[in-house]
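have a look at this prediction, sequence included:
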Amino acid sequence: MPIRTQVRVQAQPREWTWEWLREWRQAWPSAKRVLDLTLGSVLLLLAAPLLAAGALALAAQRLPGGVLTRSPRIGLGGHPFVLHSLRTRRLRLDLLSRLPHVVRGDLSLVGPEPLPPDDERARAPGADADTPEIAAATAARHWRQELKPGLTGLAQVRSRSGMPWDEPALLDQHYAEHHWVGLDLAILARAVHTPLRRAIRGLTRHGKAHLSDTDHRRCGYSAAE
C-alpha cells in the first residue's frame, strides 16, 4: 500500500520594501487627519448650539440668499469644492460654521487659506503650458496642491505682525514645507489665545470705574484750601 507524504509549503514572508511601506501609509489615516477628525468633531459638537442660534437669528432677518454663503474654493490636488459659511462674523461664527468641511475632509483645521478658482495664487505653475501633460506634471509639484486648505493657518495668526517675512504667501509656503502635528497644535493654540485675550481686555476696560479727583475729596473741600 503506497504511503502518501504531505509536504507543507510555508508562505514566504513579504519583503519589507518601500512600496509596501507606501501602501501601508496610504491604508492608514495620517496623524493630521486623525487630529482633524477628532478635534474637529468635538469642536463641532460644542459649537452646534451657538451655530444653531446664529442660523435662527439670520433666518429671522430673511436675508436674500439664505443664511449661508456658498463660494467655490480649490482643495487638495486642485479639486474644487463649495465652501459654506454663515453670513455673520460675530463671535467668528462664519469660521465655526466651516467645521463640517473639516470633518468631511474638504478642509483641515490648519492649512493655507482656501482660495477661489480665479485667484492667481490658486493657479499652479505650468497652467499655461503648451501641452496638458506638462501642465499636469508641473501642477503636481506645486505646494498648494499637496495639502488641504485650512480653517486657520500660520498666515492668519502671524500676518498682522507687520514684518516683511510675515507675508501671507510666504507663511503659507513655509507651513507647507515644515508642517507637522506639533506645529498644527501651536497654531491652533495661538488662534484661540489671541481673540480670547482681546475679549478679556475688552471686558476689563468696560468694567473699570472711571473716577475723577472730586470723587476722593472729603466733604467741604474747596480749591482755595
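It's in. This structure is a prediction, so every number in the text was calculated from the model and none was measured.

when you work out contacts or count neighbours from here on, use the C-alpha atoms and nothing else.
Will do.

where exactly do the strands run in this structure?
Assigned by DSSP state E, the chain shows strands spanning 68-74, 80-86, 108-110, 150-152.

got those strands as JSON lines, with distance to A140 columns?
Listed next are the strands of the chain as JSON lines, based on distance: least, C-alpha to C-alpha, whole Å:
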{"stretch": "strand 68-74", "distance to A140": "14"}
{"stretch": "strand 80-86", "distance to A140": "15"}
{"stretch": "strand 108-110", "distance to A140": "20"}
{"stretch": "strand 150-152", "distance to A140": "19"}
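
most packed of these?
Burial of the strands of the chain is given as mean neighbour count (mean count of other C-alpha atoms under 10 Å); strand 108-110 ranks first at a mean of 27.

and that one, what other elements does it pack with?
helix 31-61, strand 150-152, helix 181-207 (3 or more C-alpha pairs under 8 Å, 6 or more residues apart in numbering; DSSP states H and E).

what number of residues lie near the residue nearest to R89 when sequence neighbours are not counted?
Excluding the flanking residues, the one nearest R89 by C-alpha to C-alpha, 6 or more residues apart in numbering is L95, at 7.8 Å. Using other C-alpha atoms under 10 Å, L95 has 16 other residues around it.

what residues are up against L95?
Applying C-alpha atoms under 8 Å, 6 or more residues apart in numbering to L95 gives the contacts S85, R89, L151.

of all the residues you listed, which comes closest to I200?
Distance to I200 across those (C-alpha to C-alpha) is lowest for R89, with 18.4 Å.

take the one below as the second:
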Amino acid sequence: TLITWLWVAPLSQVGAHLALRASAPYLLMLQGPPQRAIIVGMNEQGAALANRIHETRYSKIELSGFFDDRSPNRLNQPTNSQLLGRLRELPGFVKENRIQFIYLSLPMASQPRILHVLDELKDTTASIYFVPDMFITDLIQGRSGTVCGTPVISVCESPFTGSNGIIKRASDIVLSLLILALISPLLLVIALAIKLDSPGPVIFKQRRYGLDGEEILVYKFRSMRVCEDGESIRQAQKGDSRITRIGAFLRKNSLDELPQFVNVLQGRMSIVGPRPHAVAHNEIYRNLIKGYMIRHKVKPGITGWAQVNGYRGETRTLDKMQARIDHDLDYLRNWSLRLDLHIILKTIMVVFRDRDVY
C-alpha cells in the first residue's frame, strides 16, 4: 500500500493539475461570454488595473478601454488599451455597448466629478466599482477589511496579523531554541574571554525601541570599555578607542549579538526584522527621516533586510540611514517566511565577508 501510494499520489496530483489547466478555458466558456468593462480615469492606478486584467490568463473580463476628460498627450496610456471618449459620453456608451463593469479610477480629490459620474450612471445596469487612489501614499500591508461591519482599507499595517503572527512567533521560538542549543559552548567561551580581557560586565544591556515604539532592554556581549545608555551615544567607528581587543573580534563577526536570541525567546525581538537603534539615535532620526517610526510596527530583529543588502554597521551619513529605513519598510511590505529564511542564510555569508563593521 505504501509503495503504491508513493507513486500514485504524485502522479495523480500532477495529472489533475495538467487536466485542470487544459480544461480551464472550456470551463470558462461554459459560464457564458466575457464580461465587458471600462475604466474611468486613465491614471496610474487605472493603468495598473488594466495591465492586471490583460495579464490575468483566465479572467472573464474583457476591457473595452478608458474614459477621461484630459487630452491624450497628458495621459499615461497603457498598452492594449484605448481612450474611448470623455466622461459626458460615458452613460451613452455603457447603454449602447452593454457594459457590465465600470471601474472608477478617479483621484480622491475629484469627489464632485465622482458624484456626477455616479449620478449619470444610475440609468444603466452596470456594476460599478471604485478603485481607491492608494498611490497617493506609501502602502505598508495595504488590504481591505471591515470594522464592525464598516468597510475599511488599511494603509499602514503590520504584516504579522492573524495566522502570519502565529507563524512568525513559532518560527522564532523553534529557531532560537535550536540555535541556542548549538552555540551554548561558544557563549561560555566568549563570556570567559570578555571577563579575562577587560573589567566590567559580560552582558551589556541597552534601552532600545521595540514593538509599537515601546522601550525594551536588548542584550549584547560587552565589546567596549564603556556601557553607554544615556541621552547621547556615539556610534562605533573605525579605530574606536572604546572597543576592547576581544570586542573588535566579536563586533567584526557579529558574535556580540548572540545573547539577543534570549531576547527573541522573551518575545521582545524576532530573529529577522528591522535592527533596533539606541533610544538616543531613534529620537534623532525620527525627526530627520520621514516614516522612520513605521519600522517599529514589528518587533526588531537580530538581522534584517537592510543588513544583508550592505547597510550593516556604522551609518555615517543621513542618506545611508535613509537607505537602511527604506529596506526595513520594504521588508514590512513583502514579508514571508521564505524571505525570513533567505535573510538568515544570507546573513551567515555576509558576516564572513563584510568589512564595514567596527
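Received, thanks. A quick note: this is a predicted structure, and the numbers were derived from the prediction, not measured.

related to what we said a few turns ago, corresponding residue for the residue nearest to R89 of the first structure in the second structure?
Matched by TM-score structural alignment, L95 of the first structure corresponds to E257 in the second structure.

before we move on, what about A191 of the first structure?
Per TM-score structural alignment, A191 of the first structure is aligned with T347.

any idea how far that match lies from A248 of the second structure?
Distance, T347 of the second structure to A248 of the second structure, by C-alpha to C-alpha, to the nearest Å: 19 Å.

next: V351 of the second structure.
Counting by C-alpha to C-alpha, the gap between V351 of the second structure and A248 of the second structure amounts to 14 Å.

and for R169 of the second structure?
Relative to A248 of the second structure, R169 of the second structure is positioned 32 Å away (C-alpha to C-alpha).

which one's more surrounded, those two?
Neighbours per residue, other C-alpha under 10 Å: of R169 of the second structure and A248, the larger number sits with A248, 20 against 17.

element containing the more buried one, please.
Assessed by DSSP states H and E, A248 of the second structure sits inside helix 245-252.

what's that helix packed up against?
Packing partners of helix 245-252 of the second structure (3+ C-alpha pairs under 8 Å, 6+ apart): helix 163-197.

before we move on, back to that, and among the helices and strands packed on strand 108-110 of the first structure, the most buried is which?
Highest mean neighbour count among those (mean count of other C-alpha under 10 Å): strand 150-152, with a mean of 21.

outside of that strand itself, list whatever touches it.
Outside strand 150-152 of the first structure, the residues touching it (C-alpha under 8 Å, 6+ apart) are 95, 98-99, 102, 107-114, 188, 191.

follow-up on the earlier one: can you tell me which of the helices and strands packed on strand 108-110 of the first structure is nearest to E23 of the first structure?
Here helix 31-61 is closest among those (C-alpha to C-alpha), at 16.0 Å.

how far is that closest one from where the chain is centred?
Centroid separation for helix 31-61 of the first structure versus its chain: 13 Å, with C-alpha atoms, centre = their mean, to the nearest Å.

could you name the helices and strands sitting against that helix?
Using 3+ C-alpha pairs under 8 Å, 6+ apart, helix 31-61 of the first structure is in contact with helix 93-96, helix 99-104, strand 108-110, helix 181-207.

so what touches the second one?
Contacts made with helix 99-104 of the first structure from outside it, assessed by C-alpha under 8 Å, 6+ apart, are listed as D36, L37, G40, S41, L43, L44, L83, L107, S108, L109, L151.

closest to D118 of the first structure out of these?
Of all those, D118 of the first structure sits closest to L83, with 14.7 Å by C-alpha to C-alpha.
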